[in-house]
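**Student:** Please find the sequence and the predicted model below.
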Amino acid sequence: MKPIIFSLILAFAASTVFAQTDTIKTRHTDGADADTIIIIKSKKGRKLKFGFGNDATQVNINTTTSDTTYTASKQPGFSMGLTFTRFDIGLTTLNDNGSFTLQPQNQFLNYRSWRSASVGFDVLQISYRFNSSFRIYTSGGFDWLTLRLRNNGTIQRDGDVLTFVPDNIQYTKNRLRASYLRVPIAFDFRTHDDADGRRFHFVGGLDMGLLLGSSFTQESKENGNQMRTGDYHFTKFRYGPFVRIGYGGIGVFAKYYVNDMFDDSPAQKGLRQFSFGMSVGW
């Protein structure tokens, strides 16, 4: 997770060093909604356009006056491209057969609620816009699940079932993690701009995920830092409904995966993941 974040920071820093960036609030001459677009001007004079939150399909530049007017067209149709949006950071909660209290066989997964996280973002998007207010889209991105365990002990990797071996070591970190490729299919409705130039978004759909990898990390005085990657029985494919509600560029999200969190481990049958938190970018 940390190398990915550092890479994104370096990429952003490089773009500011080698390019001139202008941020423009677009406006429509026909009274339609406006969008925020970033124009990056390279040293050779070429321009790259990135639309934040929505698919700004066309930019017309009028330089006949002293002020430059940028007009974004929102005609119906398909759009596709790279993006960095819907950055989610939230909490993860386990639902054990309809209860938020873990059953006895799952007590070894007792976790620190405020330190068990769900983090993700999208990097690719394909959408079809019906009109200025409604579109459907699918996207590709990454999602990380982290459980900070309370109990001292180790979850065995590559076991026949999910197995926890307790010990007397005091761990400052005892963390179970899984990473997923996330592919949502969403219905996105947005209102018209208000007096402040912002709008509400209401999004709902199906979130799907393909397992990329899992690991178990521990930190203690006795053993130092240890990270073990392998099979911890996380489900290879997860799916479930999600909703997003936002105003401007900030909102909230909630996801509930309807299939089991772990595969091939009968004692954990019915244990599912619920995540909620804040989201930036639309």
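**Tutor:** That came in fine, so what should we check first?

**Student:** okay, CA-based contacts and neighbour counts for the rest of this
**Tutor:** Fine.

**Student:** Okay, buried residues for the helix or strand hosting Arg182 please.
**Tutor:** Arg182 belongs to strand 171-190 when assigned by DSSP states H and E. By neighbour count with 16 or more other Cα atoms under 10 Å, strand 171-190 contains the buried residues 171, 173-190.

**Student:** Grab the nearest non-local neighbour of Phe121.
**Tutor:** Leaving aside its sequence neighbours, Phe121 sits nearest to Phe87 (Cα to Cα, 6 or more residues apart in numbering; 4.3 Å).

**Student:** hang on, I meant Val119
**Tutor:** Excluding its sequence neighbours, the residue lying closest to Val119 (Cα to Cα, 6+ apart) is Ile89, at 4.6 Å.

**Student:** Second structure follows, compare the two:
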Amino acid sequence: MKQLITFLALAIICTSATAQDSTKKSKSDTIRIGGIIIVKNGKKDNPGKENKDFNITMGRHDNAKKKNANVSTNWWIVDLGFANYTDNTNYTTANTDGYLKNRPGYPTLDKNDFKLRSGKSVNVNVWFFMQRLNLVKHYVNLKYGVGLELNNYRYKSSLSYKEGGTIPYSVGLGANTNAPFIFRDSISFSKNKLAADYLTVPLMLNFTSNPGSHKKGISLSAGVSAGYLYSQRNKQRSSERGKDRNKGDYDLSQFKFSYVAELGLGRIRFYGSYSPQSFYDHSLDMKPYNVGIRFSNW
């Protein structure tokens, strides 16, 4: 009996000592700063001295799940493409209402005079930002932004724009006019383009097959854009006159409404736009469109 009591007493003493040991162990501390995780072990290798043992982990924790933001922003997007238009002008009317001026003894201006050098008629867009707003579990989003739309139409012929004033060949046509007009010039140009620049706001509905990655999957956006014409000019270069730059409104419409679309195939993105309205206010019926490649994160 005494042996049993002695054994139980020793067991109680050992259990108490083990419990006291465990109370002396300090729990490890974890600090998370953004993508950095710092773990302090809290062990004591030397009695009376605190052990400064830290584990530092950079990057996302294995157990943490990355979530898509409901609103994401993409800054400074650039588009490079081609600019052109569909020409449905009634040239009989355009030649009689005074907007097109014809040189005596030369054929009247027609559709052939407004043909473009397709490879040199370019469109460059610079978007200050675009935002994507989650609508349905990041598979369906609202996409919008603000930027500059720059269009350069390079002519094959010797068209010239004037805001008004003296007509170069005024015999039989009147010496002056206050209205803008277009005429066939008497010289050939090595470079002859009409530039039309807009401040544009696009609004699109976006569909994506892989919300978790902009590098994979297929995305499609479609919608409309509204543009304000803030600059237009006729730039020419010739051996006779050198570089010439004329500015004016040229009867171009102040506002531009377009249908816009974007197709993303993994990292590669294409864009397109088409305006159902002519970019001239009167006389000429020319509906502009652009196609090209978009350099964007999503």
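**Tutor:** Now that the structure is in, tell me what you want to look at. Remember, it's a predicted structure, so these values are computed and weren't measured experimentally.

**Student:** Now the TM-score, please.
**Tutor:** Comparison of the two superposed chains (TM-score structural alignment, normalised by the length of the first structure) gives a TM-score of 0.67, and 215 aligned residues with a Cα RMSD of 3.0 Å.

**Student:** re earlier: so how far is the helix or strand that contains the residue nearest to Phe121 of the first structure from its chain's centroid?
**Tutor:** Assessed by DSSP H and E, Phe87 of the first structure sits inside strand 77-96. Relative to the chain's own centre, strand 77-96 of the first structure is displaced by 3 Å; criterion: Cα atoms, centre = their mean, to the nearest Å.

**Student:** what's the following helix or strand after that strand?
**Tutor:** Following strand 77-96 of the first structure in sequence order, the next helix or strand is strand 117-129 (DSSP H and E).

**Student:** quick one: that next one to the second structure mean distance?
**Tutor:** When the second structure is overlaid, strand 117-129 of the first structure sits 2.0 Å from its aligned residues on average, using mean Cα distance after the TM-score superposition for the first structure.

**Student:** about what we covered before: residues in contact with the residue nearest to Val119 of the first structure?
**Tutor:** Residues counted as contacts of Ile89 of the first structure (Cα atoms under 8 Å, 6 or more residues apart in numbering) are 117-120, 277-279.

**Student:** could you measure the equivalent of it over in the second structure against Val122 of the second structure, distance?
**Tutor:** Taking TM-score structural alignment for the superposition, Ile89 of the first structure sits opposite Leu80 in the second structure. Leu80 of the second structure sits 8 Å away from Val122 of the second structure, going by Cα to Cα, to the nearest Å.

**Student:** Buried residues, stretch 122-133 of the first structure. List them.
**Tutor:** 122, 124-129, 132.

**Student:** Same check on stretch 111-121 of the first structure?
**Tutor:** For stretch 111-121 of the first structure, burial by neighbour count (16+ other Cα under 10 Å) applies to 111, 116-121.

**Student:** give me the number of residues near the closest residue to Gly246 of the first structure other than its chain neighbours?
**Tutor:** Excluding the flanking residues, the one nearest Gly246 of the first structure by Cα to Cα, 6+ apart is His201, at 5.0 Å. Residues near His201 of the first structure, counting by other Cα atoms under 10 Å, number 22.

**Student:** which stretch of helix or strand covers His201 of the first structure?
**Tutor:** Assessed by DSSP H and E, His201 of the first structure sits inside strand 200-220.

**Student:** Please enumerate residues in contact with stretch 81-88 of the first structure?
**Tutor:** So stretch 81-88 of the first structure is in contact with 50, 52-53, 118-126, 253, 277-282, going by Cα under 8 Å, 6+ apart.

**Student:** what's stretch 231-239 of the first structure aligned against in the second structure?
**Tutor:** The alignment of stretch 231-239 of the first structure onto the second structure (TM-score structural alignment) covers residues 249-257.

**Student:** okay, how far is it across that stretch, tip to tip?
**Tutor:** First-to-last distance for stretch 249-257 of the second structure - Cα to Cα - comes to 18 Å.
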